[in-house]
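Novice: Just to be clear, the model below is a prediction. Sequence and coordinates:
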Amino acid sequence: MIRLGLTLGDPRGIGPEIVSKALGDPRTGLPGASSHAPPPVSWRLIGPAGCGVAVHDDLGAWQPGGDTAANERLAGALAGRAVEHAARLALAGEIDGIVTAPLDKHALQAGGYDYPGHTEMLSHLAGVPTAMMLASDRLRVVLATTHIALRDVPAALTREVLVQTFRTTYHGLQQDLGVAMPRIALCAMNPHAGDGGRFGTEDDDLLTPVARDCGLFGPYPADTVFVRAMRGEFDAVIAPYHDVGMTAIKVASFGSAVNITLGLPFVRTSPDHGTALDIAGYGIASAESLVHAMQVAVEMVARRRER
């Protein structure tokens, strides 16, 4: 039996809705959806009561409405507490991993959790370095730096960060995604990979030596490297900063990509989208990416067990 936790995310958003829809999708192998879908999966739902989805762990009642700022703080606190609880269960071996519905980063901070997002929070809770991967059947992208301002990227993008990201990516591709000999490309930081220093020296001074020492391909300009990966030349691309990588994967596969946290001692996946507060409560949110995230989590646990 594969045991996975499923957090509901920000209760103001579409998390509870898409979780409810995913429960009945035959592709997830959930009880009641398809009793014949191997391997057997047991899901433990984790989130605040009152979201329209039955939960096994009562993290407090959610009552929407009232003061906007207070409502945001409560939503962020409940979402953060659910992630904490899920991580504790995974670290204790009570579940094999977690799938997380979207949370709101501003609300998370307002609720007392000073993390830019799930990835950084789980890395801290587990005490290990991690890497954020967005993956679909067309493309896999890993971010060397995540939720920081663009002006801070040059200082944050160090040799140590790039080498650690490579190691985490290489191991994750082997352990969790079944790629025996990963071919990983490095996306350049500057236009045309700096064009010999004309548009910046970071690619020549930093990225090229790291690529050489780690056996990475590149660095290649952003306007070609993702296309080459989609054509099968590389198994993954490491992007130097958030938007260059996220834009590529979302243009290629929005709604079908899965966010995977590499490097954790347990499996963690999530959808490739946010809370969508503007459409929450209308019943029109798509659960497609969450369904994919749940499927990938099951596959990753099964693969780890095989190894």
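Specialist: Alright, I've got the coordinates.
Novice: Please make it C-alpha for all contacts and neighbour counts, starting now.
Specialist: OK.
Novice: which parts of the longest helix along the chain are buried?
Specialist: Ranked by number of residues, the top helix in the chain under DSSP state H is helix 68-91. Residues of helix 68-91 classed as buried by neighbour count (16 or more other C-alpha atoms under 10 Å): 71-83, 85-87, 89-91.
Novice: Chain neighbours aside, what residue packs nearest to Arg140?
Specialist: Distances taken as C-alpha to C-alpha, 6 or more residues apart in numbering put Ala236 closest to Arg140, at 4.7 Å, once the chain neighbours are dropped.
Novice: What separation is there between the one you found and Ile18?
Specialist: According to C-alpha to C-alpha, to the nearest Å, Ala236 and Ile18 sit 28 Å apart.
Novice: got a list of contacts for the lengthiest strand in the chain?
Specialist: Longest strand in the chain, counting residues (DSSP state E): strand 41-49. Strand 41-49 has contacts (C-alpha atoms under 8 Å, 6 or more residues apart in numbering) with 1-9, 11, 29-31, 54-62, 78-79, 82, 85-86, 298.
Novice: I figured His192 hits Pro221, correct?
Specialist: Yes - His192 is within contact range of Pro221, at 5.0 Å (criterion: C-alpha atoms under 8 Å).
Novice: just the helices in the stretch 51-200 of the chain please.
Specialist: With helices called from DSSP state H, counting those that start in this stretch, the stretch 51-200 of the chain shows them at 68-91, 105-110, 118-126, 153-156, 159-175.
Novice: Minimum distance to Gly283: which of those has it?
Specialist: When the helices of the stretch 51-200 of the chain are ranked by distance to Gly283, counting by C-alpha to C-alpha, first place goes to helix 68-91 at 19.7 Å.
Novice: could you give the angle of the closest one to strand 41-49?
Specialist: 150 degrees (axes from the mean of the first three to the mean of the last three C-alpha atoms, to 10 degrees).
Novice: Check it against this one:
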Amino acid sequence: MKKEEKIRLGISIGDLNGIGSEVVFKTFQDSRMLDFCTPVIFASVKILSFLKKQYNINVNLHGIDKTSQILDGKINVLNVWKEPVNINFGKEDEKIGSYAIKSLTAATQALKNDEIDVLVTAPINKHSIQSEEFKFPGHTDYLDQELEGNSLMFMITDDLKVGLLTDHVAVKDIADTITPELIAQKINTIHQALKQDFGVSKPKIAILGINPHSGDNGVIGKEDEEVLKPTIQKVQESGKLVYGPYAADSFFGSNTYKTFDAVVASYHDQGLIPFKTLSFGKGVNYTAGLNKVRTSPDHGTAFEIAGKNKADHSSFEEAVFLALKIYKNRNQYAEITKNPLKKQPRKPQQK
């Protein structure tokens, strides 16, 4: 019998002046992680060897120059560059930002070429990555361009899943950005993700209001009455279990979210503040709606503790496990939908 191939888990290294390399090392310091996947870090084996000494973390790195050299049971480091890099922990640096983008673009290309199966991205600094070649506010927008589909920021824990209608949009532009087309698209993306990526057969989704108290029947803004409610009704008519809009201020504190499979927030802070408060650093940022699987920890570069060996790797580890889980779920879903007669094994007949 042919041995099942391990899932190849690509990792973009993020900002080298931040905590990205530290949380990667701490995750794979436990050798049992290599039983679940084959990690491939897109960076430089020289710089990562230097960093692991700085952190005094015992991991064995296997340097390679092409994906055909990837070995199971090893922490593979694909050399995206070989020149020396000056590390200055906790500092914003455009040069370091350029290496974060080199890592990301190389990992994304490998993902597109099926040389890796999933991608987990370590945190970047959104300011230092900007250049003439890279003009995106973050990972999600770049991956939306590079991979097929319509991306959606989907924050995940076992008990709470929060998707966003708008993510990195200035507050003053939120109301103009939210259109009936956008609402329907994001709801459809979340609905499909819940089915194919999380195995929820009949997803139940809550929508939060745009304005305080969902507009109070038009007294505090008209967007909820004129845009959100009619669109929710149309989506309901298609057979989806979508409800709202709910006033955001009491929705989480009252535990109403626990009766739904996912919650759709209108904008970034409306969804992420309660999510990060409730997830206690165990949350994962998942880019739903694409033809490939990408996850990341729910935190940033944490420059204030970079280089001090104080970073908690829980969120990055959860991001690894979620990427593996979604990859398996997608394959299973594809098999079921391709051949629905194989949904359940046939039960043996009673004699």
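Specialist: Structure's in. What do you need? Fair warning: this is a prediction, and the values are worked out from it, not measured in the lab.
Novice: quick one on the thing from earlier: settle it for me: which of Ala236 and Ile18 of the first structure has more neighbours?
Specialist: Neighbour totals were compared for Ala236 of the first structure and Ile18, and Ala236 leads with 26 against 22 (other C-alpha atoms under 10 Å).
Novice: any idea how far the more buried one lies from Asn71 of the first structure?
Specialist: To Asn71 of the first structure, Ala236 of the first structure is 40 Å away according to C-alpha to C-alpha.
Novice: Could you double-check that Ile13 of the second structure sits in contact with Ser21?
Specialist: Yes - counting by C-alpha under 8 Å, Ile13 of the second structure touches Ser21, with 6.3 Å between them.
Novice: Overlap of the contact sets of those two?
Specialist: By C-alpha under 8 Å, 6+ apart, Ile13 of the second structure and Ser21 have these common neighbours: Ala122.
Novice: Which one of these two is surrounded by more residues?
Specialist: Comparing Ile13 of the second structure with Ser21 by other C-alpha under 10 Å, the one with more neighbours is Ile13, at 29 against 26.
Novice: Now do the same for the more buried one: its match in the first structure.
Specialist: In the first structure, the residue matched to Ile13 of the second structure (TM-score structural alignment) is Leu8.
Novice: Enumerate every residue touching its match.
Specialist: Taking C-alpha under 8 Å, 6+ apart as the test, what Leu8 of the first structure contacts is 15-16, 19, 45-48, 79, 82, 100-102.
Novice: Considering these, which possesses the most neighbours?
Specialist: Gly47 (32 neighbours).
Novice: That one maps to what in the second structure?
Specialist: Using TM-score structural alignment, the partner of Gly47 of the first structure in the second structure is Ala43.
Novice: for Gly245 of the first structure, same thing?
Specialist: Checking TM-score structural alignment: Gly245 of the first structure goes with Gly271.
Novice: Which strand or helix spans that match?
Specialist: In the assignment (DSSP states H and E), Gly271 of the second structure maps to helix 268-279.
Novice: after superposition, how close is that helix to the first structure?
Specialist: For helix 268-279 of the second structure, the mean deviation from the first structure after alignment is 0.6 Å (mean C-alpha distance after the TM-score superposition for the first structure).
Novice: Tell me the secondary structure at the spatially most central residue of the second structure.
Specialist: The centroid of the second structure falls nearest to Tyr286 when counting by C-alpha atoms, centre = their mean (2.3 Å). Following DSSP: H, G, I helix; E, B strand; the rest coil, we place Tyr286 of the second structure in the strand state.
Novice: Then Leu6 of the first structure?
Specialist: Secondary structure assignment for Leu6 of the first structure (three-state DSSP): strand.
Novice: follow-up on the earlier one: off-centre distance for the longest helix of the first structure?
Specialist: 17 Å (C-alpha atoms, centre = their mean, to the nearest Å).
Novice: what do you get for stretch 106-118 of the first structure?
Specialist: Distance, centroid of stretch 106-118 of the first structure to centroid of chain: 16 Å (C-alpha atoms, centre = their mean).
Novice: what's the answer for stretch 44-56 of the first structure, then?
Specialist: Its chain's average C-alpha position is 21 Å from that of stretch 44-56 of the first structure, according to C-alpha atoms, centre = their mean.
Novice: how long is that stretch end to end?
Specialist: End-to-end distance for stretch 44-56 of the first structure, by C-alpha to C-alpha: 6 Å.
Novice: Please say which position in the second structure Leu122 of the first structure maps to.
Specialist: The pairwise alignment with the second structure assigns Leu122 of the first structure to Leu143, based on TM-score structural alignment.
Novice: Please tell me which residues of the second structure stretch 181-189 of the first structure aligns onto.
Specialist: Aligned by TM-score structural alignment, stretch 181-189 of the first structure falls on residues 202-210 of the second structure.
Novice: I would like the residues contacting the matching stretch, please.
Specialist: Contact partners of stretch 202-210 of the second structure, identified using C-alpha under 8 Å, 6+ apart, comprise 175, 191, 194-195, 214-215, 223-224, 228, 240-248, 257, 260-267.
Novice: Return the residue of the second structure aligned against Leu134 of the first structure.
Specialist: In the second structure, Leu134 of the first structure lands on Met155 (TM-score structural alignment).
Novice: Could you do Glu288 of the first structure as well?
Specialist: Glu288 of the first structure maps onto Ser314 in the second structure when the alignment is built from TM-score structural alignment.
Novice: show me what contacts its match?
Specialist: Contacts for Ser314 of the second structure were tallied using C-alpha under 8 Å, 6+ apart; they are 27, 281-282.
Novice: any idea how far the counterpart of the residue nearest to Arg140 of the first structure in the second structure lies from Ile190 of the second structure?
Specialist: With TM-score structural alignment as the criterion, the equivalent of Ala236 of the first structure in the second structure is Ala262. Distance of Ala262 of the second structure to Ile190 of the second structure, given as C-alpha to C-alpha: 8 Å.
Novice: any residues in contact with both of the two?
Specialist: Common contacts of Ala262 of the second structure and Ile190 (C-alpha under 8 Å, 6+ apart): Gly163.
Novice: one step back: make TSV out of the helices of the stretch 51-200 of the first structure and add distance to Ile279 of the first structure.
Specialist: Converted to TSV, the helices of the stretch 51-200 of the first structure look like this (distance: least, C-alpha to C-alpha, whole Å):
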stretch	distance to Ile279 of the first structure
helix 68-91	17
helix 105-110	17
helix 118-126	22
helix 153-156	33
helix 159-175	34
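Novice: With respect to Asp272 of the first structure, which of those lies nearest?
Specialist: Proximity to Asp272 of the first structure (C-alpha to C-alpha) singles out helix 118-126 among the helices of the stretch 51-200 of the first structure, at 12.3 Å.
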